[in-house]
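*Asks:* just the structure for this:
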Amino acid sequence: MSPGYRGKRALDLAISVPALVASLPIQAAIALAVRRRLGTPVLFRQTRPGLHGEPFELVKFRSMRDIDEAAGLVTDAQRLTAFGVWLRSTSLDELPSLWNVVKGDMSIVGPRPLLMRYLTRYTPEQARRHDVRPGLTGLAQISGRNAISWEQKFALDAEYAATASPRLDLRIILGTVKQVFRRDGITADNDATMPEFLGLEGQPV
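*Replies:* Predicted structure coming up:
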């Protein structure tokens, strides 16, 4: 069981279930827009590490075009359209992930779920981010999002795992709303999103 505070799961359900139902018309409109602008599939699905590193399938709205070497669409920067940037900056691409929260794969607040291949690259301290369920938003997201280094992100994730509380979650949720309106930290310097985390050796920051 997650070391998060007592009642965290109940709070997740109290927020995610009404939010999922209320957002269905918005999600339907976004799905149509994604289909028209980016094609199918409308949803992006990828295996990510959850609580204790256990894999689950993350679901989001697609925000990139398919890889097409002939058309020069290879890197994230090349595949990310203006529409995709808008989806990410508003966090509307995350709405389907509410289903992950309802299922118990994720929490409303927690370290963001990254890639399975990163699991072997973490230091023991960085790996503490998996002591709690991953979240739709987290302490790192209100502290700079993709504009801060991996080391800073993971330090904040470990701090959250050790100090999670209802008060901290409320502060993060309110900070996330502010961050979305300001649209700060969407990308790292000289990168469409974030450079790959390579571990302590050769890590680009």
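*Asks:* only C-alpha atoms for contact and neighbour calcs from this point on.
*Replies:* OK.
*Asks:* element containing the closest residue to R183 other than its chain neighbours, please.
*Replies:* Nearest residue to R183, sequence neighbours excluded (CA to CA, 6 or more residues apart in numbering): S89, at 5.5 Å. In this assignment (DSSP states H and E), S89 forms part of helix 82-90.
*Asks:* ok, the residue located most distally from the centre of the chain to V109 distance?
*Replies:* Largest separation from the mean C-alpha position in the chain: A70, at 30.1 Å (CA atoms, centre = their mean). Applying CA to CA, to the nearest Å, the value for A70 to V109 is 40 Å.
*Asks:* F197 now?
*Replies:* Remark: distance between F197 and V109 (CA to CA) = 22 Å.
*Asks:* another for comparison:
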Amino acid sequence: MKRLFDFICACVGILILSPLILITAVLIRLKLGSPIVFKQLRPGLHGKPFFVYKFRTMTDERDEFGELLPDHIRLTPFGKLLRKLSLDELPQLFNVLKGDISLVGPRPLLMEYLELYTPEQARRHEVRPGITGWAQVNGRNAISWEEKFKLDVWYVENQSFWLDLKILFMTVMKVFKSEGVSQQGHVTMTKFTGTKKDTFGSK
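*Replies:* This is a model prediction of the structure:
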């Protein structure tokens, strides 16, 4: 039922939002260059890797050694606007079509984080990741990693069709208010380095 709902909503969303998707893609090509779509390997259901798609928001500026400059330097005002309006997330509708992710679920994070989770935190991979989730509508990037993971696990244990509808509605409200886009002092959020002791116990 959830997969069918995701598929239908993704098809309708792509159809309705296709002008916005096209305009955004053209503007990114003009302002940031190629590639227009950024893809990165992320863990999906049961930790199985897949490529997540997002609109590019940063430049490819590098230092004299060929290393990429810090994110806060490469993130342009245009890129900040894309993130503020969550337009960078639109290509993930195609991930939903493919079945890589769901509309609602724990956000897919970096592959390198897999070995850092406690057993309880790793439960977030018992369901498909999502474009939005319970943690996103309860703080997004403004809350700590421990709080985020606790909310993710709560969703795994309490997921339902009606909860998903509530989260989708709350997501729309959050986007309009541009709440929780980044953690204070960071472009998005601090890097997760593991938890020696948290609300779930010790590693």
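*Asks:* TM-score of the superposition?
*Replies:* Superposed pair, TM-score by TM-score structural alignment, normalised by the length of structure 2: 0.93. Supporting alignment: 197 aligned residues with a CA RMSD of 1.7 Å.
*Asks:* residues in structure 1 aligned with stretch 129-139 of structure 2?
*Replies:* Taken onto structure 1 by TM-score structural alignment, stretch 129-139 of structure 2 occupies residues 134-144 there.
*Asks:* hang on, the earlier thing: which residues does the residue farthest from the centre of structure 1 contact?
*Replies:* Listed by CA atoms under 8 Å, 6 or more residues apart in numbering, A70 of structure 1 has no contact partners.
*Asks:* residues near the aligned partner of N100 of structure 1 in structure 2, how many?
*Replies:* By TM-score structural alignment, N100 of structure 1 lines up with N95 in structure 2. N95 of structure 2 sits with 21 neighbouring residues when counted by other CA atoms under 10 Å.
*Asks:* also the one 3 residues further on?
*Replies:* By the other CA under 10 Å criterion, the neighbourhood of K98 of structure 2 contains 12 residues.
*Asks:* before we move on, what SS does the residue farthest from the centre of structure 1 have?
*Replies:* Secondary structure for A70 of structure 1, judged by DSSP: H, G, I helix; E, B strand; the rest coil, is helix.
*Asks:* related to what we said a few turns ago, more neighbours: F197 and V109 of structure 1, which one.
*Replies:* For F197 of structure 1 and V109, the more surrounded residue by other CA under 10 Å is V109, and the numbers stand at 25 against 20.
*Asks:* translate the more buried one into the numbering of structure 2.
*Replies:* Using TM-score structural alignment, V109 of structure 1 lines up with V104 in structure 2.
*Asks:* contacting residues around T187 of structure 1?
*Replies:* Neighbour list for T187 of structure 1: 145-147, 193-194 [criterion: CA under 8 Å, 6+ apart].
*Asks:* the counterpart of it in structure 2 sits in which helix or strand?
*Replies:* Residue correspondence to structure 2 (TM-score structural alignment): T187 of structure 1 is matched to S182. If you go by DSSP H and E, S182 of structure 2 is not part of any helix or strand.
*Asks:* rewinding a little: what residues in structure 2 pair up with the helix holding S89 of structure 1?
*Replies:* Mapped onto structure 2 using TM-score structural alignment, helix 82-90 of structure 1 covers residues 77-85.
*Asks:* cool, and stretch 22-30 of structure 1?
*Replies:* So stretch 22-30 of structure 1 sits over residues 16-24 in structure 2, by TM-score structural alignment.
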